[in-house]
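Q: Attaching a predicted model along with its sequence, questions to come.
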Amino acid sequence: MRRDIPQDTVRRNEQVRAREVRVIGADGEQLGILSRNDAIAHAKELGLDLVEVAATADPPVCRVMDYGRFKYEQQKKKAEAKKNQTVIQIKEIKVRPKTDDHDYDTKVRHIRRFIEEGDRCKVTVFFRGREIVHKDRGQSILDRIVEDTKDIAKMDQEARAEGRTLFMMLAPLPKK
């Protein structure tokens, strides 16, 4: 590939490599297969550019258009697509089997806030020392959290044990 043409741009006018190209006119009608030089001359007559739109076709497809306007429209489409994207984050809340009621309520409030913001939430119960023997306490905390948030969240992933932790995922309920 030639070094003077950046990868992300389309070829136009003299940058088009093929000897023959299928040309689409400025108003969208097919002009047929023309030599590259004839196609460029036709575009220049109209004061427009010959822009390669399908390089992999045989012969390549080129359109007669204003390249500046084409780039502007592509940029607008890209910005629009980016604007419509939503990034879902995973927030994590850690609790212990011996977490007191007030601390538990605070953690549930945080979970509710994360879920209302549209994020998924990973709830982790981590065990220290010999607490690992009482996994049922950890499971009961997770069950209690599911019960306390069932109006706004659903369990996305069942509780799973991994080493000294027990975790589950909560996701927002689908909006109606």
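A: Received it, and whenever you're ready, just let me know what you need. Remember, it's a predicted structure, so these values are computed and weren't measured experimentally.
Q: can we go C-alpha only for contacts and neighbour counts from here?
A: OK.
Q: Spell out the secondary structure type for residue 31.
A: Assigned with DSSP: H, G, I helix; E, B strand; the rest coil, residue 31 falls in the strand class.
Q: Put this next to the previous one:
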Amino acid sequence: MINEQIRDREVRLIGEDGQLVGIMSSRDAYKMAQDAGLDLVKIAPKAQPPVCKIVDYGKYRYEQARKEKEAKKKQKTMEVKEVRLSPNIDANDLNTKINQARKFLEHGDKVKVTLRFRGRELAHVEQSKVILDNFAEKLAEIAVIDKPAKFEGRSMIMFLTQKR
């Protein structure tokens, strides 16, 4: 809220130099802001009494947008990377997939390990769970199981995340 939009009876006013002016009526605070050629901006509406500051509103909005942009830049987004396996995977192929998942985990991403079944492979689902357990065991030093292996449709899915 700015200028005339501020309807509170009393406000705690902070001057344009950042010094606390004191508690006064919102009309007096607005008049002081007009005399200075600036705007009265409500900074903390939940405070008792609300805190208002005399600033240039355009500059204030620019500063707020810049702070939000900086915070967004520092924020780490976690992606979900997928590693697909089949029940009759060879040991070397499994090691390649494990190394691929290790890179994803070291980068800070979540890894979705999918064991896909086709045709007659669906008859041996119980034996194939060992592959996912082996996969998780080999990555145990850097990863922890986020969601254990679960059968969905024609595939078994497990999620791994980096250890903290």
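A: Yep, it's here. Being a predicted model, the structure only gives us computed values, none of them experimental.
Q: What TM-score do the two superposed chains give?
A: For this chain pair, the superposition-based TM-score is 0.83 by TM-score structural alignment, normalised by the length of the second structure; 161 aligned residues with a C-alpha RMSD of 2.4 Å.
Q: in the second structure, what residues pair with the longest strand seen in the first structure?
A: Identified as the longest strand of the first structure according to DSSP state E is strand 153-162. Aligned by TM-score structural alignment, strand 153-162 of the first structure falls on residues 143-152 of the second structure.
Q: how big is the offset of that stretch relative to the first structure?
A: Following the fit onto the first structure, the mean deviation recorded for stretch 143-152 of the second structure is 0.9 Å by mean C-alpha distance after the TM-score superposition for the first structure.
Q: show me where the first structure has helices.
A: 36-45, 67-83, 101-116, 135-148 (DSSP state H).
Q: so what's residue 78 of the second structure up against?
A: Counting by C-alpha atoms under 8 Å, 6 or more residues apart in numbering, residue 78 of the second structure touches 108, 109, 110.
Q: What's the match for it in the first structure?
A: Under TM-score structural alignment, residue 78 of the second structure pairs with residue 88 in the first structure.
Q: same question, residue 66 of the second structure
A: Match for residue 66 of the second structure (TM-score structural alignment): residue 76.
Q: What is the neighbour count of its match?
A: Residue 76 of the first structure: 12 surrounding residues under other C-alpha atoms under 10 Å.
Q: How about residue 114 of the second structure?
A: When counting by other C-alpha under 10 Å, one arrives at 21 neighbours for residue 114 of the second structure.
Q: That one matches what in the first structure?
A: Using TM-score structural alignment, residue 114 of the second structure pairs with residue 124 in the first structure.
Q: Does its match touch residue 97 like I think?
A: No: using C-alpha atoms under 8 Å, residue 124 of the first structure makes no contact with residue 97, being 10.4 Å away.
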